[in-house]
Structure formats: C-alpha cells, structure tokens
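[1] give me a model of this one.
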Amino acid sequence: MSTAENNIPFGIYGQSFDRFDFPSMYAYRNVLSQAAFVYCRDGESLKFLKENKFRTPVLEFGPDGCFGINVRDEEKGLVYLKKSGLETQKFLAVVILTNTPYANRRSNAIDLVKSVAELQEQDNERMAKIRAMITNWVRDTGLKVLLAPEVIKEIETAKSFLYDQLPDDVKANVVWRDTFWNVDEAMSVYARAHTIFGMEPHSLIMGLTLGVPILHAWPPSHGRKAWMFRDIGLPDWLVQVDESSANDWTKQLRLIHQDYAGAKKKVATSMDFVHQRQASTMQVIDKAIQNRQKTSRQ
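    Here you go, the predicted model:
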C-alpha cells in the first residue's frame, strides 16, 4: 500500500527537475500531485513543474538541503591549515569537475552527443581557463590557492590538470589537497577561505553557510540546479563555464577582493533569505506531520 493510500503525508525537499522521459511524466505528475509539498531548489524547476500542470498543494522554492550543514571539525581543520601554510581569509579555494574517469562514466543525455575525445578536449579547455584564473589570482593578490576536492575522483585530476602545469612562481603559492576529507573538516577549512571558486555547487553552498563569498562556474550538464544561486540573490556570482572566460572569472574575483566587506554583506543577505525559507518550509512540514499524528489518534 502506498503512503497516499494510507493517508501518510509525503513530499520532496530541495530538488531540481530537468526532465521526465516519456511516459514517466504522467506517473510523476500523478504521484507528486498527491504530495503534501514539493520544494524545488531553483526557480526554473519550479516553473517546469507548474508548466506541466503538477497540482501539489504546496509547490514552492525550498533551499538545497546542503544549506542545513552545520558540522565542524576544528581540530582537524586547523591542523591542516597550519600544515599547509594557509592563513585565514588569505586563500582562494578551487573545486573542479572533470569528465573523468572516462572508461567508467555512465552515459546520460548530455554525454551521448559527445565522444570520449570531445569530453577530454572539453576538460583541457576548462582546466586551461582555471589555470589562467589561478595565475591571475596569485599574481594580482599575492594570496594563496587551495585545490580542494568535492569528490574523490578529482583529487588526482586537480594535480595533473592544474597543479603540475602551473608556472613555478604560482605553484609556490598553491596547495594541492592530496587526500579526501569528511564534510566537518572541509567546513572548518572553508570557514577560513577568502573566497571559493567551484564547478560543483555543494562546496559553494557550504561556503555560503559559513559567510564566505563564492563564484560558481557551472557546466550545462548539471541542468537547472545552478540557478539556485541566482534565486537566493547571487546572480553576479553565477557564470556558465563554457560561455565565460578566465578574464571574466578574474574580474569577479577581483571585485570581491576589492570590496570584501561588501561581498560578505552580500552573502549575509542571501543567507537571510535562505534562513527565512528554511523556517517557512519547516513549518509546512511540521504541520503535515502534526495532522498525520492527529489523524492516527482518531
């Protein structure tokens, strides 16, 4: 028996929707229209569901669940920072995403139109731009860079694509993280970053929760979820990775650096909105749970 048939409330929180392959649209629309709530983490997904006539009673914007992370491992984080020579607000964290590992990658609608050679070339072009951005950052600001992993497969690629190919004067100011970490240690390190540049969104979300400015160079294969940063009030810090240049990224990072207090205020304003939405959405979820409890006692 389904939750709907048993009058058990259910819902989806902080989700993006890019497509429903035929004929699954009909099934999903039927099921999700019976949900107590559906919260989309970006406005484009919300628009997509509404245009396709999803009739969920509460169909609204709700922040990605990663905005709720609040764990820290200060002991490990501070030890790592000291060992790496990274000082508070004196380093840029860089998080990359590549198409590796090619041999084991799973095909999806984006990959099907590209050969392995094309995906490799795409990596080469993107990483060349990131190397140029890192070089500009180090030489312009005199500050350091941390190559930080969001997923374990990018540890070695960060070394081969970025660290190993940087000019010697720049490399001397770049730290390559050669081991993976738990989110609590990452949070303690990111809390001391000046800014976080990333192709993956969740390290950036973690940074925002800590009050750290970000710049998201998003790949089209990620779909609609990148728009969450626009929708919480940070459109200037959102760029499509293939349609922007290293100079574009350098310009945004320079603007953040030149008015760092203003950038921090911008983060605080966006997080005020996130917190407001979190509080509002939790009230709806709590009400659904309470109504179910009352029904069960009757």
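
[2] CA only for contacts and neighbour counts going forward, please
    Fine.

[3] do a quick rundown of the helices in the chain.
    For the chain, the helices defined by DSSP state H occupy 24-32, 43-51, 74-84, 116-141, 154-157, 168-171, 183-190, 201-209, 228-231, 246-258, 260-297.

[4] run this one through as well so I can compare:
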Amino acid sequence: MYTRRHFLTQSPALLALLAGLPALANTRKKTILLRSSWQTVNIGDIGHTPGVITLIEKYIPEANVILWPSSVDNGVKEMLQQRFPKVRIVQTEAEITAAITESDFLVHGSGPSLVARKDVERWAATGKPYGIYGITFPGYYGEPSESQKAMLPTEVALLTGAKFAYFRDSISLDFARNNGVTSPVMGFAPDGAFAVDLTNEAAADAFMQQHGLEKGKFLCVIPRQRYTPYWEIPSKNRPLDEKRNDRNQEMREHDNAPIREAIIAIARQTTMKLLICPEDETQVKLGKEILLDKLPEDVKPKVVWRDRYWLTDEALSTYRRSAGLFGLEMHSPIMCIGHGVPAIVGRFAEQSSKGVMWKDIGLGEWLFDMDVPGDVQKIGPAALAMAKDPAAAKRTARKGQAFVQQKQRETMGVLRKALG
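    Prediction:
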C-alpha cells in the first residue's frame, strides 16, 4: 500500500522543500546581542552583565546570547566565560559588525543612563528590533552639561523606537513619560545586578577564615564619597576634578560619620563583627581613612578592613555569608537583596535617582537620604536593629526579593515575546 509515510520517505526533494518553509525556518534559535559591561573598577557595573545573562538563561533558554562590552579587563572576561561558556564576547570592530549582522535583537543592559546611545543608534539603523532594560534616565550626576541636554531629544527618540523601555527607578520612568518617550511597553524593571549568581566560594571561605569571620555573624559596611574619584584610579588616567574633589572633601565626614557611629553601636551592643569592604577600587583607602582609623580602640578588634579590591564573584559569595550590609553604595545592596540578604542604602543627590528603586521594590524603610537631616539620624539605628534581629531583617529582605523576582519574570516575558 502506497502510504503517506512511504511517499515522504521516498521523496528527499520534498523533504528539503519542507525544511525550507518559513514556518520551520523560524524554529531556529534567536540571538540576543547584549550591549553592557560598562567598566570593571566597580563590582556593581560588572554585575549588570551577568545578571541580565542569568535572566535570559533562566527565562529564555532557547536564545543565544552575544555580549558586546565596553570593558571586560581586570579578570572580568575570564570570570564571565567561566560562568557562561556559551556566551560569545565580541570586542574587535570585525567581531562587532558580524555580531550585529547575526543577531536578531539588541538589549541595552542596565546602567546609569542610556550609556551606549551611539551603539543603539547604529543598531536601530539596521531596522531590527531592540529593547532597553533597567536604566536610570536621563542619569545626570548633578546639573546636566549643555552637551547632555543636546542629546536628550535623540535619546527620547531611541527609547520611543524600542520594543520596550524599562527603567530601574520610578523617577526615571516618570521623567521619560513627561519628556515624550512613548515606547509600546514602558515600566519598571529591576537593575540587572539583582540577578547576579556569580560565586567564588573558595576565596570567600579563605578570607573569612583568615579574619575570623563566621557565617551569619558579621555585617558588611561600605563607605562612599559624593563623586567617585576616578582620578585616583591609575587605569582611568583622568586628571583631578577640583570641583568634585572639593565637594567630596566637604561632605565625606558628614556622610560617613553616621556609618562609623553605626559600626561603634553594633560592635558594643551585639556579638556581630563588621567587615569594611569596597564596591569600587577607591573605597579600599576610603574605608581605612574615614571608618577604621577613626574607630575607638575598644571597637577595632571586632572590625575587619578589606585591604584590596575584589571582583563581583568573591564579593557576592561573602555577602551571602553575612547577616546583612549597610552603607552608602547601591549595587552591593542590590546583589544582597537578589539573594535575600538584608541591605540598607544611604543615598544623596549626586548619585542620581537610582536609590529610589529601594522604595519601588518595597524597601523604603531601608532607604536613607543623607541630604535630609532626619534620615541621617535614622540610618545608624536601622543598622543596629538589623544586627540585633537578623531574622526580622531577613524577612524584610525576602519581601523585596519576591517583588524583584516577579518583575524579572514579567519583563523577561516581554523580551521573549519581542523575540518572536
């Protein structure tokens, strides 16, 4: 009997024709080009990238990912390749051009602004779709320059042309809407660094053992100045910014003294130890000068100062072993909450609006504005309360974590749909 199966098996030409039909051709794996990795002197800027890749891996496992970075030096490239061996990293112009041709969709990763505006423009010229995932907008640190103001219409047009435009804080979302951004999908998306899952267990264990730190029995502390003093980082090769340096000197005791007082209270009133650690390279020295060296002698034995910068994997492995974190930085708290670890944020105007995301994810009680006298007085007691009742702090952290994870599912669903 001449059956349908017999017909197909005897018709290789027909099988080849069927394989070429659009319905079948569209089953090929789509490729996402991730524009991210802004710099490597800050563990948070490093963290944006592995966070977003982890989300794509989790929610869109059928997609390929190519990373188009600004910087992956200082061991970051190797760290990413170890965690994501299937992700291709393109750096030369030839590699980038080929990746643009090959990819189906571009995602501009989390960052302090539309960092890669020119590269999004380049992609948009291809006519292929793109999306913006979790940025602060416009992201000015202080008053915008004339060149920044001039670029705003272009940025508004690029955001409007995106399949989705997600912002990592509500102030940025409102600014975008009020300034003419009309992307089909606009909303809040958690900073990509919430999803980082890099680990370096061996390094964290060795450091903790060396300094007598026990799991769940220490808190991490991070100092900060109003502006990151990039002129102190040799690899940046930047001249001294006298205006910003003057502002740093004016405010660094005002901002960090409450953090120091919290260390003293925790050391004297609880059994917790404290680890002074950096989020960026310049905070190693700052931690010693503004926190450690000014502590009373009876407190110093309970305080550990990390005397060198670390990468995101070792930092996160250490944070996960702690009872929580407090200070004046943003992305170490982000990574903590992503893993259900309590984290208190102190912010100020020079950091842009990104700190507001703590209210947006339901952790307003752990957000303190160092430009508001009442908040300055409250950050220390909040840190002490975290140290005294770790279980309650953990419950609060998990509340924020659950909100973030729900938003991650929703926003990755939008990306998956946009891929087609």
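
[5] need the TM-score from the superposition.
    Here the TM-score for the pair of chains, by TM-score structural alignment, normalised by the length of the first structure, is 0.88; 286 aligned residues with a C-alpha RMSD of 2.3 Å.

[6] quick revisit: out of the helices of the first structure, which is closest to Ser16 of the first structure?
    Of all the helices of the first structure, helix 43-51 sits nearest to Ser16 of the first structure, with 5.5 Å by C-alpha to C-alpha.

[7] which of the residues in stretch 125-141 of the second structure are buried?
    In terms of neighbour count (16 or more other C-alpha atoms under 10 Å), stretch 125-141 of the second structure has its buried residues at Pro129, Tyr130, Gly131, Ile132, Tyr133, Gly134, Ile135, Thr136, Phe137, Pro138, Gly139, Tyr140.

[8] tell me the spacing between the equivalent of the third one over in the first structure and Asp248 of the first structure.
    Right, Gly131 of the second structure. In the first structure, the residue paired with Gly131 of the second structure is Gly11, using TM-score structural alignment. Spatial separation of Gly11 of the first structure from Asp248 of the first structure under the definition C-alpha to C-alpha, to the nearest Å is 40 Å.

[9] again, but for Leu147 of the first structure
    Taken as C-alpha to C-alpha, the spacing of Leu147 of the first structure relative to Asp248 of the first structure amounts to 20 Å.

[10] the more surrounded of these two?
    Neighbours of Leu147 of the first structure and Asp248, each counted by other C-alpha atoms under 10 Å, are more numerous for Leu147; the result is 21 against 13.

[11] show me what that one lines up with in the second structure.
    For Leu147 of the first structure, the aligned residue in the second structure is Ile276 (criterion: TM-score structural alignment).

[12] now swap in Leu234 of the first structure and tell me
    In the second structure, Leu234 of the first structure lands on Leu363 (TM-score structural alignment).

[13] who's in contact with its match?
    Leu363 of the second structure sits next to Thr396, Ala397, Gly400 when contact means C-alpha atoms under 8 Å, 6 or more residues apart in numbering.

[14] again, but for Gln120 of the first structure
    Taking C-alpha under 8 Å, 6+ apart as the test, what Gln120 of the first structure contacts is Asn99.

[15] just to revisit the earlier point, most neighbours, which of the contacts of Leu363 of the second structure?
    Of all the contacts of Leu363 of the second structure, the most densely surrounded is Ala397 (24 neighbours; neighbours counted as other C-alpha under 10 Å).

[16] distance of the nearest residue to Arg268 of the second structure once chain neighbours are set aside relative to Lys288 of the second structure?
    In space, not counting the residues next to it along the chain, Arg268 of the second structure is nearest to Val299; the distance is 7.0 Å by C-alpha to C-alpha, 6 or more residues apart in numbering. Counting by C-alpha to C-alpha, the gap from Val299 of the second structure to Lys288 of the second structure is 14 Å.

[17] name the SS class of the residue lying closest to Tyr130 of the second structure once chain neighbours are set aside, please.
    In this structure, Tyr130 of the second structure finds its nearest non-sequential neighbour in Leu106, 4.5 Å apart by C-alpha to C-alpha, 6+ apart. The three-state assignment at Leu106 of the second structure reads strand, by DSSP: H, G, I helix; E, B strand; the rest coil.

[18] ok, Val170 of the first structure touching Asp140?
    No. Using C-alpha atoms under 8 Å, Val170 of the first structure makes no contact with Asp140, being 10.9 Å away.

[19] more neighbours: which of the two?
    Summary of the neighbour comparison: Val170 of the first structure and Asp140, criterion other C-alpha under 10 Å, with Val170 having more neighbours (19 against 11).

[20] ok, the counterpart of that one in the second structure - contacts?
    When the second structure is aligned by TM-score structural alignment, the residue opposite Val170 of the first structure is Val299. Each residue near Val299 of the second structure by C-alpha under 8 Å, 6+ apart is listed here: Ile264, Ala267, Arg268.

[21] which of those residues does the first structure keep?
    Taking both residues aligned by TM-score structural alignment, their matches' C-alpha atoms under 8 Å as the threshold, the shared contacts between this structure and the first structure, drawn from the contacts of Val299 of the second structure, are Ile264, Ala267, Arg268.

[22] what residue of the first structure matches up with the second one?
    What it means is Ala267 of the second structure. In the first structure, the residue matched to Ala267 of the second structure (TM-score structural alignment) is Val138.
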